[in-house]
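Colleague: Provide a 3D model corresponding to the input given below.
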Amino acid sequence: MKEFINYLEQVFYLNKHQIDFVVSRAKELHLQKDDFFSEAGKVPKRVGFIVNGIFRYCYYNDKGEEITNYFVGENNFITDYPNFEANTISGEYIQAVTDCQLLVFSKENWVEISNELTQWNHLIDRSYNQCLLDAIGKRSPLVSEDATTRYLSFLKNFPGFVNRIPLSYVASYLGITQQSLSRIRKNIA
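Modeller: Predicted structure coming up:
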């Protein structure tokens, strides 16, 4: 809970009463590695704040191949935000890559916070836009770089993740085979 309060104080600039109100609406949730926080084909019904662990956003392409789109670690919110807000069906999965501890807000509690704190939607939109820009900034160079450069960029953009997550997910994110990733890792070691 301490991590979440620190996050709120630094990012959202809320006073103690507002923080207490937000915290009172959160529920603790523990997910095991490989559990899903949100699934494709379903309407996302909750927002989570990652206290400990790593999640990945993934989907299946038209060939039925599983594609890892992004990773999110501690001190970040997770949800399929556009579909959560619009109450529409998601096209992607949010899966625990490690055992995870979260604080979770139901749709009802999220709306209640929004109604109580007039600046909440603005703060969340700003936070979501920053996350989107970060994701694009980390993902865009992957299109034009060679595989070794992509892997080095991954190490820089997701420090400490490579030792905590399956290499198959890293390879999928980088758009290469696991065998290619093994060769790259061997060559730069």
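
Colleague: For the rest of this, base every contact and every neighbour count on C-alpha atoms.
Modeller: Fine.

Colleague: name the helices or strands packed onto the longest helix along the chain?
Modeller: Using DSSP state H to define each element, the chain has its longest helix at helix 120-139. With contacts defined as 3 or more C-alpha pairs under 8 Å, 6 or more residues apart in numbering; DSSP states H and E, helix 120-139 has these neighbours: helix 107-116, helix 147-157.

Colleague: contacts for the first one?
Modeller: Judged by C-alpha atoms under 8 Å, 6 or more residues apart in numbering, the contacts made with helix 107-116 from elsewhere in the structure are F21, V22, R25, A26, K45, R46, V47, F84, W120, N121.

Colleague: one step back: would TSV of the helices and strands packed on helix 120-139 with mean neighbour count be doable?
Modeller: Formatted as TSV, those follow (neighbours: other C-alpha atoms under 10 Å):
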stretch	mean neighbour count
helix 107-116	16
helix 147-157	17
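
Colleague: what about the helices in the chain?
Modeller: With DSSP H as the criterion, the chain has helices at 2-7, 16-24, 81-86, 107-116, 120-139, 141-144, 147-157, 167-174, 178-188.

Colleague: so which of the ones you listed is the most packed in?
Modeller: helix 167-174 (a mean of 20; mean count of other C-alpha atoms under 10 Å).

Colleague: want to put them side by side, so please do this one too:
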Amino acid sequence: MNELVDFLLGFGRLAPMDIELIERKTEEVGVAKNTRLAKASQFIDELWFVKEGVTRVYYYTEKGEEITKYFIDELHFSSDANSFLYRIPTTSYVETITDCLLIKIPRSSFEVFSEKIPGWNELISRIVTQAMQDKVNRISPMLAETGKERYLKFMERYPALLNRIPLNLLASYLGVTKYSLSRIRKSM
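Modeller: Next comes the predicted model:
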């Protein structure tokens, strides 16, 4: 639970009694690999914080192709914040790609935090803003890069993820076929 509290403290102040409340109202949950945490067009009723493991966010194209939008590793939230915060259906799926240890924050607990923890909403706003900036910084450069350049940048930014992500999912994220990714890897 300390990982979640430390993460939150990076975005704002929490009194000892706020930390105690967070620890009481959240739950560590072991989740098996390939477990779907969220399904497109449904409402998100819990936030998931990744303590151990890797999850991914993905969607399906009109042709039924599965496209990985991004991966979430340790010490990040793995949920559709817009769906959770604004009670709108999510547009993506969220799935574990390794066995995970997650910290679950149910909607009811989140609402208690909003009522009882001074500055909670501002803290969450800072987290969401940072996540959006990270997403833009991750995706925007990829639009003008070749598959090889995207792979090299992925290796540079996320070396710890390379051996934890199946190649077909990495290829989907990079916007290449798994055969192209194999060729890229062999050429290096």
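
Colleague: How alike are these chains, TM-score-wise?
Modeller: Superposed pair, TM-score by TM-score structural alignment, normalised by the length of structure 2: 0.95. Supporting alignment: 188 aligned residues with a C-alpha RMSD of 1.2 Å.

Colleague: picking that back up, with distance to S180 of structure 1 added, can I get the contacts of helix 107-116 of structure 1 in a markdown table?
Modeller: Formatted as a markdown table, the contacts of helix 107-116 of structure 1 follow (distance: C-alpha to C-alpha, whole Å):
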| residue | distance to S180 of structure 1 |
| --- | --- |
| F21 | 49 |
| V22 | 45 |
| R25 | 46 |
| A26 | 42 |
| K45 | 38 |
| R46 | 37 |
| V47 | 36 |
| F84 | 36 |
| W120 | 45 |
| N121 | 43 |
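
Colleague: ok so, going back, pipe the helices of structure 1 into CSV and attach distance to Y70 of structure 1 per row.
Modeller: Formatted as CSV, the helices of structure 1 follow (distance: least, C-alpha to C-alpha, whole Å):
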stretch, distance to Y70 of structure 1
helix 2-7, 21
helix 16-24, 27
helix 81-86, 14
helix 107-116, 23
helix 120-139, 7
helix 141-144, 12
helix 147-157, 11
helix 167-174, 7
helix 178-188, 17
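
Colleague: out of those, which comes closest to D62 of structure 1?
Modeller: D62 of structure 1 sits nearest to helix 167-174 of all the helices of structure 1, at 15.1 Å, using C-alpha to C-alpha.

Colleague: What residues does the residue most central in space within structure 1 make contact with?
Modeller: In structure 1, the residue lying closest to the centroid (C-alpha atoms, centre = their mean) is V72, at 3.4 Å. Neighbour list for V72 of structure 1: I54, F55, R56, I78 [criterion: C-alpha under 8 Å, 6+ apart].

Colleague: N163 of structure 2 and I88 of structure 2, how far apart?
Modeller: Noted for N163 of structure 2: a distance of 35 Å to I88 of structure 2, by C-alpha to C-alpha, to the nearest Å.

Colleague: Look at those two and report which has more neighbours.
Modeller: I88 (15 against 8; other C-alpha atoms under 10 Å).

Colleague: Now the more buried one: closest residue in space, sequence neighbours ignored.
Modeller: F43 (6.2 Å; C-alpha to C-alpha, 6 or more residues apart in numbering).

Colleague: Report the contact partners of the one you found.
Modeller: Here F43 of structure 2 is in contact with S83, F84, R87, I88, P89, T90 (C-alpha under 8 Å, 6+ apart).
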